[in-house]
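*Asks:* Give me the fold of what follows.
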Amino acid sequence: MIALTLSEIAGVTGGSLRPGGGRDAASVVDGVVTTDSREITAGGIFVAKPGEVTDGHLFAPAAVDQGAALLIVERELDLPVAQVVVSDAVAALGALATLVVARVRALGRLKVVGITGSNGKTTTKNLLRAVLERVGPTVAPRASFNNEVGAPVTMLQLTEDTRFLVAEMGASGIGEIARLVRMARPDIGIVLKVGLAHAGEFGGIEGTVRAKTEMVTDLEPTDVAVLNADDPRVAGMAAHTRARVLWFGHGADAAVRATDVTVSAAGTGFTLHLASGQSRPVVFRVLGEHHVMNALAAAAAAEELGVPIDDIVSALESVQTAERGRMEVLGRADGVTVINDAYNASPDSMMAALKTLAQIARPGQRTIAVLGEMSELGEFSGEEHDRIGLLAVRLNIAQVVVVGRGARRMHISTINEGSWDGESAYVDTADEAFELVTATARPGDIVLVKSSNAAGLMALGDRLGESFS
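*Replies:* Model prediction:
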C-alpha cells in the first residue's frame, strides 16, 4: 500500500484513532492490508471483519504477533497496537481502497481495467495480467478476489509505481458492482457474458443483466466499454453507457475477433484480429473453445492500453492453465487424462466443459464426466440440471457419474433421455465417485470433473489426477 498516516486512515474511514504500540496520528504505515491474520507481515494493517461463521476480532492478537502496525476494528481491543475504531469494517476497507486508488491515479500513470460477467472473470483477469505485466507493474487479484472484501484488498496493493490495476468485480446482488466501480473508477470496463450463474440470488436473468450493466453505466465518455458482441444481453448494454464501445466476438462485425478456431487436447488455436486491423495466429494452451472469448476480451483491453500485438500474443501463448481448478489438465497423456474444472460451475460453464470434453476426444477415446451440483440457481436449479443431463447424452459422453443429492436430477435426465444401461451412475459422495472412476477408467480415457465449488469436487479432481499420474 502507499504510505498513509494513521490520521489519514482514521479520517477516510470515519473512525476514531486509538494510538498504541509507539504509533500516533502522525505515524506512517505502508504495509499489507488484509482481513486474514495469517497474511499479516511487519508493518501491516489488519481489518477485523465480522463474518457469518467467526469474528475477525478473535484473530487480532495473532495479527499483532505477526507484526501488525494498525488494527481497523469495530470495537476497541485490549492490545498493545494502534487501532482505528469504525462502525463498519467492510465499509472502512472500501473507503481506504477508494482513497488509495485516487492517490495513485493522481500521479498520472495508473490505468484501471474492471472485469465482470457471469463466467470467465478470473480467466480473463489472469490473461490480462499476463499481458500487462510485460509492459509495466501490474496489480491483479489472486484467485477470485472479486467481492466487497477481496476487490478492495486487491486495490490496496497499489504503490506509486503501479501502472495497471486489473479489478475483477463479482456480485451477489444489485448495487455491488456499482460500489466496486466507484472505488476503482475503471478506464476500461469489460463485460464478458450474462448467464444463469447466481441467478437465484438476483431473482432471475433480468436481475443479473441489471447488476452486470453497472460496470458500464458510470464510465466517462473518455473511457472504453469492452462488450461481448455475441451475447445479446451484453450487447444491449451499449445503450446504457456514455463510454466508447469496443466489441469483441466471433462475428465479422466485432472489432476484436477470432477466426480459424481449432480445438484439441493440447489447447485451442485461432487467428486473433485486433481493432487496429492487425492479426496473428495464436497457439492458446488453455483448454476449451469458450476461453477464446476471454482471450479476445483481454486482447481488446490490452490493445487499448497500448500493448503491441506481438506482446499480446506472446503473453496469451505463455498461459497454460486458466486458473487452479479451471480446465486444469492432470494425469499423463499415455494414461488417464483428468480435467479438473470443479472450482465453480454455472449452466453455461458446465455446457462449455462438456462440449470441450466431447471435442477433444479422439475417435474411439472414451469420455467420462463426473458432475456435481450447480449452486445458487434458485428456482432454475431443477430445469438447468435436467438440461445438463440431456446434453451429456446428446454429446455421447461415454460415462456420466453424478455426485450428490443436489445434482441427482442430472442422473435421472440422462437415464430418461438415453435409456442407458449403466452409462450414468449416481453416488452420494466424492469418495464413492473416486472408487467408481478408479475401478472403471482405463488408459486413454479422458475424465472431466465439474461442479460448483460448494459441491466440493475440486479435491476429487486433484485426487483422481494424482491417482492416474
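*Asks:* When you work out contacts or count neighbours from here on, use the C-alpha atoms and nothing else.
*Replies:* Will do.
*Asks:* Measure how buried residue 313 is and give me the count.
*Replies:* For residue 313, the count of nearby residues is 20 (other C-alpha atoms under 10 Å).
*Asks:* just how off-centre is the helix or strand hosting it within its chain?
*Replies:* When secondary structure is defined by DSSP states H and E, residue 313 falls within helix 309-318. On the basis of C-alpha atoms, centre = their mean, to the nearest Å, the separation between the geometric centre of helix 309-318 and that of its chain is 21 Å.
*Asks:* Ok, stretch 424-437 next?
*Replies:* Going by C-alpha atoms, centre = their mean, the spacing between the C-alpha centre of stretch 424-437 and its chain's C-alpha centre is 28 Å.
*Asks:* measure residue 333 to residue 446 for me?
*Replies:* Distance of residue 333 to residue 446, computed by C-alpha to C-alpha, to the nearest Å: 9 Å.
*Asks:* what about these two, which has more around it?
*Replies:* More crowded of residue 333 and residue 446, by other C-alpha under 10 Å: residue 446, with 26 against 15.
*Asks:* Spatially central residue in this protein, please.
*Replies:* If you average the C-alpha coordinates of the chain and look for the closest C-alpha using C-alpha atoms, centre = their mean, you land on residue 122, 2.7 Å from that point.
*Asks:* Quick check: longest helix in this protein by residues?
*Replies:* Looking across the chain with DSSP state H, the single longest helix is helix 89-105.
*Asks:* just how off-centre is whichever helix or strand comes after that one within its chain?
*Replies:* For helix 89-105, the succeeding helix or strand toward the C-terminus, using DSSP H and E, is strand 111-116. In terms of C-alpha atoms, centre = their mean, the centre of strand 111-116 is set 13 Å apart from its chain centre.
*Asks:* swap in stretch 96-104?
*Replies:* On the basis of C-alpha atoms, centre = their mean, the separation between the geometric centre of stretch 96-104 and that of its chain is 23 Å.
*Asks:* got the buried residues for it?
*Replies:* With burial defined by 16 or more other C-alpha atoms under 10 Å, the residues of stretch 96-104 counted as buried are 96, 97, 98, 99, 100, 101, 103, 104.
*Asks:* before we move on, what about stretch 36-55?
*Replies:* 36, 37, 40, 41, 43, 44, 45, 46, 47, 48, 49, 50.
*Asks:* Let's compare: structure for the following, please.
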Amino acid sequence: MNVLDLTLGWVTEAVGGRLRSGRSDARVGAVSIDSRTLETGDFFVALRGERFDGHGFLSDAFSQGAAAVLVEAGVAVPALPEEVGVVEAPDTTRALQDLAHAVRTASGARVVAITGSAGKTTTKDALAEMLSTRFVVVKNKGNLNNHIGLPLSLMQLREGADIAVMELGMNHPGEIGRLVAIAEPDVRVWTNVGDAHLGFFESADAVADAKAEILEGAAADDLLVCNADDCRIAARTGGFPGRVLTFGQSADAWLRATDVASLGVDGMRATVSASGDSAVVETGLIGTGSLMNVLAAATAALSFGVSLTEVRDVAARLRPTDRRGVVHR
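*Replies:* The predicted model follows:
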C-alpha cells in the first residue's frame, strides 16, 4: 500500500489536462464535487450534469478554501490569486474517473468489485469486515457506486489502504463495463441475477448480460467469485480467463452451505465448508438471500487468506446495514 501525496502536476497528467494556473508541485488536498463540503486546501471538481453545473459554484469553492479546481476547457474562472491552481480538461466527469483510476493504480492496493441484482451493499459491508481482520480496508460510503460515486470512493486509496471493496451499481447496459475500467479489480464478485432493474431491461437475461460486464478486461491472475446456484451467472462465466471460486448450496460449490436453517428474527445458520475445512456459521442477517451474501463475502475473504474461523466470528457480529432488514421488536 502507498500513501499518495498528490501534486497539481501529477493530477494534470493523470487527467490528460492542462495546468492553467498554479504551481505544478503544489499539493492537492481532498477531492470534492460539493462546494458546501470543502475545507481549506481541498480540490474542487466542477461537474456538469443535466440539472446542475458545478462551474456555477467556483466562487463558492474558493471562498470555502479550495486550493485548486478542475474545470472544463474554455470555462471562465473568477479572478484568483496566482497561487490558486486551475486544471482544465475536455470533460470533468471523465477527468474525475481518470484521476480515480490513476490513484487506484499508484496506490498499489488490491481492489474487489461487487455486482449483482441484490445484496451488493450487504456483501460489501460483510467482506470489508472480514478483510479488516487482517488488512487496512476502504469501501464505498453508503451506495456511492455509480460513475461519480465510485471514483470518489476510490480516492480513499490515497490514505494507504491494502484493499478497496467497491460495489458497482447500474441502471443501463454499459455502466458496469465503465466502472470496471475505472476500478480495474483484482477480484470480481457476482452475487446474483434478479429483476431488481427490470424496469430498464426487457428481461432478466438482459439484466444478466449487463451484469456480465463485470468480467470485462479480466486477466489470467484475476479472481471471479460467483453464485453456483444461479443458472444465468453460470451460463456467462465459462470463458473467464482467471480463477473462479463459487459459493452456494449446490454440491459443486467451492464454498458450500449445508444444513441451512432459519432462526426467525434472529437470522440464519448453516454449516459452511471449503477446502476441507468447515464451521457452523450464524448471522443476524435474515433470510436465505442474506446468507448467500455472507457466503459471497466469505469466499472472497478466504481467497485473501482470512480463516474460516475469522469469517465465522465476523458473520456472528453482522447486522443489517442502513435500515435494510432491521427487525423492530
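*Asks:* Let me see the TM-score of these two.
*Replies:* Structural agreement between the overlaid chains, expressed as a TM-score with TM-score structural alignment, normalised by the length of structure 2, amounts to 0.92; 321 aligned residues with a C-alpha RMSD of 1.8 Å.
*Asks:* follow-up on the earlier one: could I get the buried residues of stretch 96-104 of structure 1 as TSV with distance to residue 464 of structure 1?
*Replies:* Output for these, formatted as TSV (distance: C-alpha to C-alpha, whole Å):
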residue	distance to residue 464 of structure 1
96	43
97	41
98	44
99	46
100	44
101	43
103	48
104	46
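*Asks:* Farthest-apart pair in those, please.
*Replies:* Farthest-apart pair in these is 96 and 104; separation 12.5 Å (C-alpha to C-alpha).
*Asks:* for residue 27 of structure 2, what are its contacts?
*Replies:* For residue 27 of structure 2, the contact set (C-alpha atoms under 8 Å, 6 or more residues apart in numbering) comprises 5, 6, 7, 8.
*Asks:* Secondary structure element holding residue 60 of structure 1?
*Replies:* helix 60-65.
*Asks:* how about that helix, which residues of structure 2 does it hit?
*Replies:* Counting by TM-score structural alignment, helix 60-65 of structure 1 falls onto residues 58-63 of structure 2.
*Asks:* Quick one: end-to-end length of stretch 306-323 of structure 1, please.
*Replies:* With C-alpha to C-alpha as the measure, the ends of stretch 306-323 of structure 1 fall 26 Å from one another.
*Asks:* Name the residues of that stretch that come out as buried.
*Replies:* Within stretch 306-323 of structure 1, the residues that qualify as buried are 307, 309, 311-317, 319, 321-323, counting by 16+ other C-alpha under 10 Å.
*Asks:* Pull the residues that contact that stretch.
*Replies:* The set of residues external to stretch 306-323 of structure 1 that reach it, using C-alpha under 8 Å, 6+ apart, is 122-123, 126-127, 130-132, 134-135, 143, 274, 278-280, 282-287, 295, 299, 302-303, 327-329.
*Asks:* Tell me which entries of these lie within helices.
*Replies:* Counting by DSSP H, the members of the contacts of stretch 306-323 of structure 1 that fall within helices are 122, 123, 126, 127, 130, 131, 132, 295, 299, 302, 303.
*Asks:* what are the ranges of the strands in structure 2?
*Replies:* Remark: strands assigned in structure 2 by DSSP state E are 18-21, 31-32, 43-45, 68-72, 85-89, 110-115, 137-139, 163-167, 187-190, 223-227, 243-248, 255-262, 268-274, 277-283.
*Asks:* Make a markdown table out of those strands and add distance to residue 215 of structure 2.
*Replies:* Listed next are the strands of structure 2 as a markdown table, based on distance: least, C-alpha to C-alpha, whole Å:
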| stretch | distance to residue 215 of structure 2 |
| --- | --- |
| strand 18-21 | 34 |
| strand 31-32 | 29 |
| strand 43-45 | 30 |
| strand 68-72 | 32 |
| strand 85-89 | 30 |
| strand 110-115 | 10 |
| strand 137-139 | 20 |
| strand 163-167 | 14 |
| strand 187-190 | 7 |
| strand 223-227 | 8 |
| strand 243-248 | 11 |
| strand 255-262 | 21 |
| strand 268-274 | 24 |
| strand 277-283 | 29 |
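*Asks:* Name the surrounding residues that touch the match of helix 60-65 of structure 1.
*Replies:* So stretch 58-63 of structure 2 is in contact with 35, 36, 38, 44, 46, 69, 77, 78, going by C-alpha under 8 Å, 6+ apart.
*Asks:* With structure 1 overlaid, report how far that stretch is off on average.
*Replies:* Its match in structure 1 and stretch 58-63 of structure 2 itself, once the structures are fitted together, sit a mean 3.1 Å apart by mean C-alpha distance after the TM-score superposition for structure 1.
*Asks:* Only the buried residues of that stretch, if you could.
*Replies:* If you call a residue buried by 16+ other C-alpha under 10 Å, then stretch 58-63 of structure 2 has these buried ones: 58, 61, 62.
*Asks:* ok, these vs residue 200 of structure 2, which is closest?
*Replies:* The shortest approach to residue 200 of structure 2 among these belongs to residue 58, at 35.3 Å (C-alpha to C-alpha).
*Asks:* Leaving out chain neighbours, which residue sits closest to residue 158 of structure 2?
*Replies:* Distances taken as C-alpha to C-alpha, 6 or more residues apart in numbering put residue 4 closest to residue 158 of structure 2, at 4.7 Å, once the chain neighbours are dropped.
*Asks:* now for that neighbour: what does it line up with in structure 1?
*Replies:* Residue correspondence, TM-score structural alignment: residue 4 of structure 2 in this structure matches residue 2 in structure 1.
*Asks:* Go ahead and confirm that match touches residue 160.
*Replies:* Yes - taking C-alpha atoms under 8 Å as the definition, residue 2 of structure 1 is a contact partner of residue 160 at 6.6 Å.
*Asks:* Share the number of residues neighbouring residue 66 of structure 1, please.
*Replies:* Residue 66 of structure 1: 17 surrounding residues under other C-alpha under 10 Å.
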